[in-house]
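Visitor: Got a sequence here, can you model it:
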Amino acid sequence: MRRLIAIVLIFAVLWFGYWFIARAALERGVADAFHNARAEGRVARYQSLGVTGFPNRFDMTLDKVALGLPLDASASASASTQAQAVWHAPQVQLIALSYRPNRMIAVLPGAQMLTLPDQKITLTSKQLAANFNLAADTALSFDSLALIGDKLDITSTDGWAATLKQGRLAANRLPAPATYRVGFEALDLTPNPALRARLDPNRDLPAVIDKLHLDGRLTLSAPLDRHVGESRPQPQAITLTDARLDWGQTRIVATGTLRRGAGGLAEGQLDVKIIQWQPLLRIAEADGVIEPARLATWRKALQALAQGSGRADTIDLPLVFGGGQISLGFLPLGPAPRF
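Guide: Have a look, this model is predicted:
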């Protein structure tokens, strides 16, 4: 019995020692990561950091956090003069079991704010939390993320706002190098009058967007791990396996691949199917994409395409990215985005 008690006591001392050593290493690692990010020209700060949960958990709390990147992701380390997108959070809580510190739960209480050069976007929610996992390797490679938010309110200083019943974001590492599966879904998205006036000026569609869904693969120039400060991963290709917008009777489905082309411009093609396309034609006219004098010509052309699909309410068109431009079928839409 004495030997057993001695073994238990030795184990307890070792375990307690491990916890305090690991806590110190965690606090030092976070402080160093923020310091290194600032040295590379990024916004990275917090007001206070604490770790509790002894002896079986690491409960880390950071107060008044700000993280940001130059909007030009290819900018050099002297990017402090570049326009930046900065995320502000009143508090970030990271919770992990002390024997599985690479498996974390993140809780984001309070209002989140994204500061852009032309506006500030505030996000409040009933609940916003995520499971965040790292691989058990020396590089601390990203493994998976699952974030969910309930009853989200989004407000911009630019005048627009929206509410969501629920938003979900998920990502996980795939076997291919620096490749990740990414999924997003927004349910019952309700734009405020200002945003609805931009999206649907004539109010041809319902007030609520039923679903926005995306499932695809993202390939980067380098993996997401503890070396991201040096490797600075850049998007190389995006494959949409299932992208859908359900808005009343109108449905848009897109699949295809876009790749990083010359100058970082997107190149490739998405195959787009539009069901109940007629309201979108009126929206294109209201937004100035189609001149009113040519509306009848466009309607006849799209009706001919719909007859070819076998359904009068359905058209299939290629969304082509090339030469720095985007076109939907034979309709030019504007400049192509940069990766």
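Visitor: Only C-alpha atoms from now on, for both contacts and neighbour counts.
Guide: Noted.
Visitor: Tell me the buried residues in stretch 82-92?
Guide: For stretch 82-92, burial by neighbour count (16 or more other C-alpha atoms under 10 Å) applies to 82, 84, 85, 86, 87, 88, 89, 90, 91, 92.
Visitor: which residues sit against stretch 320-327?
Guide: With contacts defined as C-alpha atoms under 8 Å, 6 or more residues apart in numbering, stretch 320-327 is touched by 258, 265-270, 319, 328-329, 332-337.
Visitor: before we move on, the earlier item: from the buried residues of stretch 82-92, pick the one nearest residue 197.
Guide: residue 85 (25.9 Å; C-alpha to C-alpha).
Visitor: helix, strand or coil for the closest one?
Guide: strand (DSSP: H, G, I helix; E, B strand; the rest coil).
Visitor: mind checking which helix or strand the nearest residue to residue 214 once chain neighbours are set aside is in?
Guide: Counting by C-alpha to C-alpha, 6 or more residues apart in numbering, residue 214 lies nearest to residue 243, which is 4.3 Å off, once chain neighbours are set aside. Assigning secondary structure by DSSP states H and E places residue 243 in strand 235-247.
Visitor: One more sequence to fold, the one below, so I can look at both together:
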Amino acid sequence: MRALLWIVLAATAIWTGYWWVGSSQIESGVKAWIAAQPPGMVSASSVEVHGIPNRFDLTVSDIVVSDPRRGVTVSSPFVQIYAMAWKPWHVIAALPSGQVITLPDQKVTVTSDSIRASLQLHPSTALALNELVGEAHGVKLGSDAGWTLGFDTALASAAEDATRPNSYRLGLRVANIAPDPVMVQALAATDLPHIVEAVVVDAHAVLTAALNRNAAQTKPQLMALEIADAQINWGALRFSAKGTLTAGPDGLAEGEIALRIEGWKRLPPILVALGLIKPDVAPTVERMLGIVAQQGGDLEVLQIKLICKDGGMVLGPLPLGPAPRMRNMSGA
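Guide: Presented below is the predicted three-dimensional model:
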């Protein structure tokens, strides 16, 4: 019996020592990382680790992350990151309500019921990404420029696709989006509801390198984006897309995305409400879209392709300008 007691005490001492060593390394590592950033990039009022004996609970208070070159700053009252002591490769992060995003022309405040993320890495020396899942509930964005945007729930994920190298499955679902009231008022003449029911994306991304602990050196870039399904459901307006874009020799996107829009006649008023076109141009846009719909054989459904080719991008017969850059060929 006495031997068993000594074994228990020794195991407890070893485990406690492991926790203290681990927590000290986490705390000093985070402080060192903050201190190593260029002046004005990252700051925090305190870094603390609690949770003895079974968890590492990291709290970084009053954190501010800035990009002075772009004039963007993000601040949060705190960030909390949790990990079980016996499974440090699986961490959970949480944000409180009250983030502030400062842009060159406005300041956006983010309030929420909850924002959480779960990160699972492979337990190996490379610490490669296994799965990343983020979820948010009761989110509202309010800008001092006068607009608001909210949604009930959002779920985003990125998971390793083990069947292909450097490939990750991407998912997104946002439910019950409340557009800015000014936009809703501008659309009062349409039959669109005040809430966008859902935005859904199912896609694959193929990168130039794996997402792991060496990503800062290998700098993974996008090689291909395969959209299996993308949808926006807003009352009678139904939007869907699928297709593939790949990075060409110059790093610009090549490929095509097939778009299908049911209830497309509601698009011109939306474009006007968003300030993308002027009201007097809306009838012309509607006539052009009607011609495209007629070519598809169904006047109620608009089927059109977004094509990226030879450095340019066109939507059906309409040129949109240069194709988006997917990969920086300079390697910087």
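Visitor: TM-score them against each other, please.
Guide: Here the superposed chains carry a TM-score of 0.86, computed using TM-score structural alignment, normalised by the length of structure 2; 322 aligned residues with a C-alpha RMSD of 2.7 Å.
Visitor: quick one on the thing from earlier: how about the counterpart of the residue nearest to residue 214 of structure 1 in structure 2, what does it touch?
Guide: The equivalent of residue 243 of structure 1 in structure 2 is residue 230 (alignment by TM-score structural alignment). Residues in contact with residue 230 of structure 2, defined by C-alpha under 8 Å, 6+ apart, are 199, 200, 201, 202, 239, 240, 241, 242.
Visitor: Turn these into CSV, including secondary structure.
Guide: CSV is the format used below for the contacts of residue 230 of structure 2 (three-state DSSP):
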residue, secondary structure
199, strand
200, strand
201, strand
202, strand
239, strand
240, strand
241, strand
242, strand
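Visitor: which one of the residues you listed is nearest residue 4 of structure 2?
Guide: Of all the contacts of residue 230 of structure 2, residue 4 of structure 2 sits closest to residue 202, with 54.5 Å by C-alpha to C-alpha.
Visitor: Contacts only, for the closest one.
Guide: Applying C-alpha under 8 Å, 6+ apart to residue 202 of structure 2 gives the contacts 169, 170, 171, 172, 227, 228, 229, 230.
Visitor: so how many other residues sit close to the nearest residue to residue 163 of structure 1 once chain neighbours are set aside?
Guide: Nearest non-adjacent residue to residue 163 of structure 1, counting by C-alpha to C-alpha, 6+ apart: residue 153, 4.5 Å away. With neighbours defined by other C-alpha atoms under 10 Å, the count for residue 153 of structure 1 comes to 18.
Visitor: Ok, the one 5 residues further on next?
Guide: Counted with other C-alpha under 10 Å, residues neighbouring residue 158 of structure 1 total 12.
Visitor: which one in structure 2 is aligned with it?
Guide: For residue 158 of structure 1, the residue aligned by TM-score structural alignment is residue 145.
Visitor: you'd agree its match is up against residue 106?
Guide: Yes. With contact defined as C-alpha atoms under 8 Å, residue 145 of structure 2 and residue 106 form a contacting pair (5.9 Å).
Visitor: about what we covered before: which of the contacts of stretch 320-327 of structure 1 tops the neighbour count?
Guide: Per-residue neighbour counts (other C-alpha under 10 Å) across these peak at residue 266, which has 27 neighbours.
Visitor: What is the aligned counterpart of that one in structure 2?
Guide: Residue-level alignment of residue 266 of structure 1 against structure 2, with TM-score structural alignment as criterion, gives residue 253.
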